[in-house]
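> coords below, sequence missing:
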């Protein structure tokens, strides 16, 4: 029997050759790309890194440095241009009432009263005038009779005294009417309550037909010039030496968080509150646009003089490492360097820098901790064997 050996041998010899050809045709893997080595305190974000969107930067500049932490304040009426108006006589309201927010000028009528008390005062003045005319006539007759030797000197003196008393009664009655603001001499019960100053009616505590009296607990109206206001703040005893009359401050309110209203310290109380160990300070603020309103809460920043400028950064830019404060300074596109800084004053949301930063540099204000984590990861990869 003939055995077919040659094809089998050929097949076995071809197998190693195929294996060698297959192995030789494969491509070797490319070596891993390496990033440039960075100093320990630097970090570089790749151009396509999603972390770039989380980084917020700010270019630094010099500004007036705050001298103390922001102080809570409250806006109030400027009492030098505010009138709390009451009725000087008892009476009942008989006229329509002006609307709240109405603008008035000095001397404008606000409300009319029907006041029997006023009518009595006018009648008393009219009677005093009549008595004075009679006393004047009696004195002139007595004087004529005395000059002709008919009337004794004693009766002339009595007539003269009566005229003097009558004139005093007229003066007193007229003064009473003037104190009430009455200028006409018409005998009636009508009295107009008027505004003594120009301003806006900010409060009204009366209703139609209400009977009013001079001794009411609240005024009938409050009229104030709202273009000028006061801001009160309580400064702790330890900080009072940092401010004085004339110090400039900056006021912010929650209604307009991005606006700063300039004000000036006008008066510092001469008494320390024993409970809070603080001193009340009054500032004058202009309100030409009418944005500020009495009783608004405010935050007051005490400014330093124009010669005291510094770099002020958001507190979110700072992070602590070891015993010092650190920030990230921009070196290039996505390239940042960690730097230690010295803080002169740390406030609620800002920090005044004493050393370590200069105007014109760019820092990271949000995302500093993210960069710190990235920096640590890069360093751990470098240190790995």
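Here it is on my side, so go on. As the structure is a prediction and not an experimental result, all values here were calculated from the model.
> use CA for all of it now, contacts and neighbours both
Noted.
> which residues in the chain form helices?
In the chain, the segments counted as helices under DSSP state H are 6-25, 116-147, 153-179, 368-383.
> of the ones you listed, which is nearest residue 249?
The closest of these to residue 249 is helix 368-383. By Cα to Cα, the value is 31.3 Å.
> tell me how far that closest one lies from the chain's centre.
Relative to its chain's centre, helix 368-383 lies at 43 Å (Cα atoms, centre = their mean, to the nearest Å).
> count of neighbours near residue 276?
Residue 276 has 11 neighbours, counted by other Cα atoms under 10 Å.
> can you tell me how far it sits from residue 270?
Distance, residue 276 to residue 270, using Cα to Cα, to the nearest Å: 15 Å.
> go ahead and confirm residue 66 touches residue 305.
No - in this structure, residue 66 is not within contact of residue 305 by Cα atoms under 8 Å, at 9.5 Å.
> put this next to the first one:
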């Protein structure tokens, strides 16, 4: 019985000792936490002491730990030449390109053209017999004959009237008849001249001679001897002068302000990687392609060696006229809502927030379009330490 009492006593003493140890550990933990919290508050206070605000001016003491982290830069104008790179397609210039299609249906009786053949305006390409052309000839000769008769009749009535024999009524009828026949004759001449027919040398029944309307060379030929061609058929031959071509480049609408007529452009072809062709901007379209949100820009290029071929894809580099532009490091530009700003030095250790309009980015720098002037000094690195300063 005595043994049990002693054991119970020893157990209670051990329990009391353990509780004291736990209490001491808890006390130490609370003391440590309190000390850390105090240090944190001291550190936060210290952070706030890194800079101060006086109205809109941020003041950074020389003793601040932020001061060594800030780098300053005086901004200056630099000559910058914008380069935009895009894809382009080679096109024949419309005035130097013609698709040959006969004005009448008929059968080919003679072929003069062949691929690569040089042409001048009026060079015969092929001949054909056409019932429609025969009808046009017949109409021409009939109207010509009627016009000549009306002309003689008018002259006779004028002579009669002048000699006091003819009547005024007959003269007026002759004049009206002459005017009608003259108009029909002129229309018949015009209808034949459209197709390159020399009406002064026209012989009734002659075949229709299809000629080249422009100087150049034959780049497509599908005309075959004996072939029957309908007036509504697709063109059977193409003539082009490819010594000068257009390259149609596509420029995004956000960049179109950098493109101006007569500016330079460099063209590079995949098959000739070492060859650079320099062209000039000929025309900037007025319409925006809604599907691509881009504008077509036509570049005129000399093509004496025929490296550029219609339908070919090329790379286009637009080169803007060099302009003086302010550039600042990208790290210097901060954002507030949807606005950009930089921190401008107004005195030693004093800075103000200046909102700016930014332009293009190039090699880690951003163009400043407005809001900043040359020779002003800004924080070029470390500005983010002051991002919360308001």
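Nice, I can see it. Quick caveat: nothing in here was measured; it's all calculated off a predicted structure.
> give me the TM-score for this pair.
Overlay of the two chains. TM-score (TM-score structural alignment, normalised by the length of the first structure): 0.59; 252 aligned residues with a Cα RMSD of 2.8 Å.
> returning to what we had before: give me the more crowded residue out of residue 66 and residue 305 of the first structure.
Set residue 66 of the first structure next to residue 305 and count neighbours by other Cα under 10 Å: residue 66 wins out with 23 against 13.
> quick one: contacts for the more buried one?
Applying Cα atoms under 8 Å, 6 or more residues apart in numbering to residue 66 of the first structure gives the contacts 301, 302, 303, 304, 352.
> ok, for the last one, nearest residue in space, not its chain neighbours?
It refers to residue 352 of the first structure. Spatial nearest neighbour of residue 352 of the first structure, chain neighbours left out: residue 312 (4.5 Å); criterion: Cα to Cα, 6 or more residues apart in numbering.
> my read: that neighbour touches residue 65, true?
Yes - at 7.1 Å, residue 312 of the first structure counts as touching residue 65 under the criterion of Cα under 8 Å.
> need the overlap of contacts for the two.
In contact with both residue 312 of the first structure and residue 65: residue 352, using Cα under 8 Å, 6+ apart.
> before we move on, back to that, ok, which of the helices of the first structure comes nearest residue 188 of the first structure?
Judged by Cα to Cα, the one of the helices of the first structure that comes nearest to residue 188 of the first structure is helix 116-147, at 5.2 Å.
> how close does residue 173 of the first structure get to residue 120 of the first structure?
Distance, residue 173 of the first structure to residue 120 of the first structure, by Cα to Cα: 11 Å.
> who's more crowded, those two?
Between residue 173 of the first structure and residue 120, counted using other Cα under 10 Å, the more crowded position is residue 173 (20 against 14).
> show me what that one aligns to in the second structure.
In the second structure, residue 173 of the first structure lines up with residue 188, judged by TM-score structural alignment.
> contacts only, for that match.
Contacts of residue 188 of the second structure (Cα under 8 Å, 6+ apart): 136, 139, 140, 143.
> residue in the second structure matching residue 232 of the first structure?
Per TM-score structural alignment, residue 232 of the first structure is aligned with residue 248.
> pull the contacting residues for the residue nearest to its match when sequence neighbours are not counted.
Nearest non-adjacent residue to residue 248 of the second structure, counting by Cα to Cα, 6+ apart: residue 298, 4.7 Å away. By Cα under 8 Å, 6+ apart, the contact list for residue 298 of the second structure reads 246, 247, 248, 249, 281, 282, 283, 284.
> now do 10 Å
88-91, 245-250, 261, 279-285 (Cα atoms under 10 Å, 6 or more residues apart in numbering).
> among the residues you listed, which are in strands?
Under the assignment DSSP state E, these contribute 88-91, 245-250, 279-284 to strands.
> next one: residue 330 of the first structure relative to residue 42 of the first structure, how far apart?
Noted for residue 330 of the first structure: a distance of 10 Å to residue 42 of the first structure, by Cα to Cα.
> with that, I have no additional questions.
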